[in-house]
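1. Turn this into a model:
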Amino acid sequence: MKIWELFIIAVGLSMDAFAIAICKGLSVEKVSKKQQLTIGLYFGGFQALMPLLGYLLGIRFQSLIAGVDHWIAFVLLAVIGINMIYQSFKEEKIGDSFAAKVMIPLALASSIDALAIGVTFAFLQADIVPAISFIGVMTFVISAIGLKLGHVFGAGYKKTAERLGGVVLVFMGVKILLEHLSII
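-> Okay, the predicted model is just below:
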């Protein structure tokens, strides 16, 4: 997997976390460095952990589905992307707490799609350690920025971020499929 592809996937995956971080930014009176660190660690950590779990699952079953892995990668990315676009049209209320009991479910919910990406990485035989590191760091940075942007600029970026992330993941799925079908 090329670095630019990994970058695009990392940005696409981080858009859910970015959108939630924007909402958190809307709900706080003042954004502190500690809050930015907290949101970055939760979202970045979960976005790194979930693809690793997906990769480990995918490796176990890779031999059983090797002939259709490109179709599975395409379907997973397309479904995740379309779901992100769909979810961007819904309104959600996110509170101002940064406690673990609030952040863990948010981080888990925003990283479920990364589990499927990890399965895709297994099928593509991607080098998982650099991939999850890149995704985790990218999500950390984007989440911390999202918290500040939400506080400063408001909700204008939330829907756009989710939609853009969804479109990016759909296009990556199409690219993988077209490459495996030798069209590109």
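
2. use CA for all of it now, contacts and neighbours both
-> OK.

3. Name the nearest residue to Phe171, sequence neighbours excluded.
-> Nearest residue to Phe171, sequence neighbours excluded (C-alpha to C-alpha, 6 or more residues apart in numbering): Ala78, at 7.8 Å.

4. To check against the first, give me the structure of this:
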Amino acid sequence: MSTDAFAAAVGKGAALHKPPLREALRTGLIFGVIETITPLIGWVIGLAASQYVSQWDHWIAFTLLSCLGVHMIWAGMGEPEQADELKQTHSFWLLAVTAVATSLDALAVGVTLAFVDVSIFWAAIAIGLATTVMVTIGVMLGRTIGTIIGKRAEIVGGLVLIVVGVAVLFDHLSAATGQ
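-> I've put the predicted structure just below:
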């Protein structure tokens, strides 16, 4: 489940000017906490109405990730900024929206876990910890990529988010048709 969050984190790290480790950890924690909460929410929803969530989660993830990706591409096509003008952090809300978009699969897992005898608490903790580690690594990897290709890394990051959104949509639609 952490792979889409990892890909988004690489894009986020690439869009920043040499993000420090503390920014990578901050981003990892934001994603990790949201990834911990979403299966719990999914579990509660699963107890009530699982068919409604599974019918729309992939469309919501696709839309959010595509919109964020287009926004990043648009920003990356602007004039390149001087290195000292580039930001070193993303806003909490931008990271939270991205984390929610990449955590909808964890929500779906929570819905599924409502129907089996599994401790949702421990499953959610494991999902959150794995995501925290993967996102922290992703931001630091993105830092290296951003250093190599500069401001245009934001375009690459936007494209990555769109590809992740399309992959989520494709996976769900192909699973629904049995292919």
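
5. ok so, going back, in contact with the residue nearest to Phe171 of the first structure, which residues?
-> Taking C-alpha atoms under 8 Å, 6 or more residues apart in numbering as the contact definition, Ala78 of the first structure lies against Leu169, Val170, Phe171, Gly173, Val174.

6. Ok, Gly95 of the first structure next?
-> Listed by C-alpha under 8 Å, 6+ apart, the contact set of Gly95 of the first structure reads Lys24, Ser27.

7. What's the separation between whatever residue of the second structure lines up with it and Ala101 of the second structure?
-> For Gly95 of the first structure, the aligned position in the second structure is Lys87, judged by TM-score structural alignment. The spacing between Lys87 of the second structure and Ala101 of the second structure, counted by C-alpha to C-alpha, to the nearest Å, is 23 Å.

8. again with Ala123 of the second structure
-> Note on Ala123 of the second structure: its distance to Ala101 of the second structure, by C-alpha to C-alpha, is 19 Å.

9. So if I had to pick from these two, which one is more boxed in?
-> More neighbours surround Ala101 than the other of Ala123 of the second structure and Ala101, with 25 against 16 (other C-alpha atoms under 10 Å).

10. excluding its backbone neighbours, what's nearest the more buried one?
-> Nearest to Ala101 of the second structure is Ala61, by C-alpha to C-alpha, 6+ apart, at 4.9 Å.

11. how about the one you found, what's its match in the first structure?
-> Ala61 of the second structure maps onto Ile80 in the first structure, by TM-score structural alignment.

12. elements contacting the longest helix along the first structure?
-> Assignment by DSSP state H gives helix 33-65 as the longest helix of the first structure. If you count contacts as 3 or more C-alpha pairs under 8 Å, 6 or more residues apart in numbering; DSSP states H and E, helix 33-65 of the first structure packs onto helix 3-27, helix 100-124, helix 128-153.

13. Quick check: next helix or strand after that helix?
-> helix 69-87 (DSSP states H and E).

14. just to revisit the earlier point, quick check: the gap between the residue nearest to Phe171 of the first structure and Gly12 of the first structure.
-> As judged by C-alpha to C-alpha, Ala78 of the first structure and Gly12 of the first structure stand 12 Å apart.

15. Mind putting the contacts of Ala78 of the first structure into JSON lines with neighbour count?
-> Shown next, in JSON lines, are those (neighbours: other C-alpha atoms under 10 Å):
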{"residue": "Leu169", "neighbour count": "27"}
{"residue": "Val170", "neighbour count": "22"}
{"residue": "Phe171", "neighbour count": "17"}
{"residue": "Gly173", "neighbour count": "26"}
{"residue": "Val174", "neighbour count": "19"}
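
16. Contacts only, for Leu149 of the first structure.
-> Counting by C-alpha under 8 Å, 6+ apart, Leu149 of the first structure has contacts Ile22, Gly25.

17. Equivalent analysis for the one 4 residues further on, please.
-> With contacts defined as C-alpha under 8 Å, 6+ apart, Phe153 of the first structure is in contact with no residue.

18. same thing with Val44 of the second structure?
-> Residues near Val44 of the second structure by C-alpha under 8 Å, 6+ apart: Gly110, Val111, Ala114.
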